[in-house]
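1. The sequence and its predicted three-dimensional model are supplied below.
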Amino acid sequence: MLDGFYMHYQPIFYLQDPAQAIGYEALLRHPAGWSPFDLLREARRAGAIPVWELRVLERAVEEVLAASSSTLFFNLTPEAFADMAFPLRAARLVESRGATTARVCVEISEQGVYTLKEFVRSLQEWVDRGFFIALDDFGMQRANLDLVLSAHLDYVKIDRALVEGVACDRQKQKLLAGLVEGIAGSGAYPILEGVEKEEDMAWLAETGWDVGIQGFVMARPSAFSNFVS
């Protein structure tokens, strides 16, 4: 099942300049229709993480970094993030393809974070290798504000659950405004996930916020070749 995977990518745009992409998030796909969760579960069952994850990164680096000047956003499993040897291996892979780690932003899901001490220790290994760092799915479970305030984060991706339907939900509007302000105040750049309705996009555009946006209203995941000429 682990053979035959391919990659799709979804752009992340600036809200105030939606023609300009911040970067492209790599999304794992399989011709048999297996979800990324199923593929990673099989890799865990086979004891192939993070070795298999390095194969996925290699494919994304070749398709995005070697073919463009774009920034690659790449999701890490908790195992790869916490493996102290993995940042060096990932850096060597990127550099062997003629790119720099400054063109890669690794995404760590808030769901996989356990303690602040563990998180900061692992994160520093990635920072030392020159990678950018994004906290993904923020607000989906614990909304760890201590991570945002205490760790070196370049981006914080606010979960779609806090974004979807915001145009018609005053409570979400207030909550989202507070999160955007707090994240920006910490020095990280907020990215809003799951912007999939035109009315939500229109409401967000009126806020004047300096944030990134990602969702179907802007672009659906696709082969990277569909985004570059």
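-> That came through fine.

2. CA only for contacts and neighbour counts going forward, please
-> Noted.

3. max-length strand in the protein?
-> Longest among the strand segments of the chain by residue count, using DSSP state E, is strand 17-29.

4. Quick check: residue 43 touching residue 54?
-> No - assessed by C-alpha atoms under 8 Å, residue 43 is found out of contact with residue 54, at 11.8 Å.

5. this is the other structure I want to compare:
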Amino acid sequence: MIFILPIAAVLLGFLIAIIFKPAINNAVKLLLAFSGAFLLSITIFEFLPNLYASGSDNIGIYIMAGLLLQILLEFLSRGAEHGHLHLDENTKTIPWLLLISLSVHCAFEGFPLSDNRDLLYGIVVHKIPIAIIISSFLLASNISKIQIALFLLAFSLMTPLGSYLATLNFWTESLKNSINALVVGVLLHVSTTILFESSKNHQFNATKFAVILLGIAIAYIL
């Protein structure tokens, strides 16, 4: 399941982008807000407490390192991890910086999934709107269909790759906890960026707020 669901999420996002040809509209933004709230809640309710309960040293330092890592990755991807994608529609080649950044991000987020099933659901829910947005931009560009397929294939496989690497026997418990703390920092940055970006004209959006509450409630029930 930890290998299949992340791939299925990217495929679903791609199919939605093809069938419905969604613009970056309110429906996608609401789905993104829900996914951000759900992922943040899972991280705070379960992943983070379990990590501190492990008794490992310097957890806070690694969390902050994860935040800084995600800032660096978003400099390369221009914010694709939280739904912002600025791609030249005239480009004809694979955006390598975007692919590399997303690959590193996805490999890290996949690392703790074998030990945390609820976090797996959070990652999957988060991947769907991101896959819709990335697929929509790629399909609107001049990149060949083969290159788009290769891009999305690599994107879909990196999270399972991270999960597979975590199952190898050479990791010590201390090292795994340190990497998991990095992942917490990455997820905190991505999810909070989604939630706390300013709304249009800084207006209160009741629908978005309700969707965020729903994401928090479902995460708490799980």
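-> Arrived safely. Note that the structure is predicted; figures quoted are calculated from it, not measured.

6. After superposition, what is the TM-score?
-> The TM-score (TM-score structural alignment, normalised by the length of the second structure) is 0.26; 91 aligned residues with a C-alpha RMSD of 5.5 Å.

7. hang on, the earlier thing: mind listing what's buried along the following helix or strand past the longest strand of the first structure?
-> Counting by DSSP states H and E, the element after strand 17-29 of the first structure in chain order, helix or strand, is helix 36-45. Going by neighbour count (16 or more other C-alpha atoms under 10 Å), the buried part of helix 36-45 of the first structure is 39-40, 43.

8. cool, stretch 147-162 of the second structure as well?
-> 148, 151-152, 154-162.

9. Kindly report the same for stretch 53-61 of the first structure.
-> Applying 16+ other C-alpha under 10 Å to stretch 53-61 of the first structure flags 53-54, 56-57, 59-61 as buried.

10. Kindly report the same for stretch 23-32 of the first structure.
-> For stretch 23-32 of the first structure, burial by neighbour count (16+ other C-alpha under 10 Å) applies to 23-30.

11. quick check, nearest of the residues you listed to residue 73 of the first structure?
-> residue 25 (4.4 Å; C-alpha to C-alpha).

12. Report the separation between that closest one and residue 180 of the first structure.
-> For residue 25 of the first structure, the distance to residue 180 of the first structure (C-alpha to C-alpha, to the nearest Å) stands at 21 Å.

13. before we move on, what about residue 204 of the first structure?
-> 12 Å.

14. So which of the buried residues of stretch 147-162 of the second structure are in helices?
-> Among those, the ones falling in helices (DSSP state H) are 148, 151-152, 154-162.

15. who touches the helix or strand containing residue 33 of the second structure?
-> Using DSSP H and E, residue 33 of the second structure falls within helix 26-42. Residues outside helix 26-42 of the second structure that contact it (C-alpha atoms under 8 Å, 6 or more residues apart in numbering): 22, 82-83, 118-119, 122-123, 125-126, 129-130, 187-188, 190-192, 194-195, 208, 211-216, 218-220.

16. Also stretch 6-13 of the second structure?
-> 123-125, 127-132, 135, 152, 155-157, 159-160.

17. tell me the angle of the helix or strand harbouring residue 204 of the first structure relative to strand 17-29?
-> Following DSSP H and E, one finds residue 204 of the first structure within helix 198-207. Between the axes of helix 198-207 of the first structure and strand 17-29, defined by axes from the mean of the first three to the mean of the last three C-alpha atoms, to 10 degrees, the angle is 130 degrees.

18. C-terminal to helix 198-207 of the first structure, what's the next element?
-> Using DSSP H and E, the helix or strand that follows helix 198-207 of the first structure towards the C-terminus is strand 212-213.

19. That following strand packs against which elements?
-> Counting contacts by 3 or more C-alpha pairs under 8 Å, 6 or more residues apart in numbering; DSSP states H and E, strand 212-213 of the first structure is packed against strand 6-14, strand 189-192.

20. just those strands: most buried one?
-> strand 189-192 (a mean of 24; mean count of other C-alpha atoms under 10 Å).

21. Any quick PyMOL command for the buried ones out of the contacts of helix 26-42 of the second structure?
-> Entered in PyMOL, the line below selects the buried ones among these, by 16+ other C-alpha under 10 Å:
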select buried, resi 22+82+83+118+119+122+123+125+126+129+130+187+188+190+191+192+194+195+208+211+212+213+215+216+219
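
22. Narrow the contacts of helix 26-42 of the second structure to those in strands?
-> Using DSSP E, none of the contacts of helix 26-42 of the second structure sit in strands.

23. So which of the contacts of helix 26-42 of the second structure are in helices?
-> 118-119, 122-123, 125-126, 129-130, 187-188, 190-192, 194-195, 208, 211-216, 218-220.

24. and the longest strand of the first structure, what other elements does it pack with?
-> If you count contacts as 3+ C-alpha pairs under 8 Å, 6+ apart, strand 17-29 of the first structure packs onto strand 6-14, helix 36-45, strand 72-76.

25. could the ones you listed go into TSV alongside distance to residue 185 of the first structure?
-> Shown next, in TSV, are these (distance: least, C-alpha to C-alpha, whole Å):
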stretch	distance to residue 185 of the first structure
strand 6-14	18
helix 36-45	33
strand 72-76	23
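
26. what's the spacing between the helix or strand harbouring residue 62 of the second structure and its chain's center?
-> Assessed by DSSP H and E, residue 62 of the second structure sits inside helix 59-77. Remark: helix 59-77 of the second structure is offset 14 Å from the chain centroid, using C-alpha atoms, centre = their mean, to the nearest Å.

27. can you list contacts of that helix?
-> With C-alpha under 8 Å, 6+ apart as the test, helix 59-77 of the second structure has contacts from 51-52, 80-81, 85, 97-99, 101-102, 105, 177-179, 181-186, 188-190.
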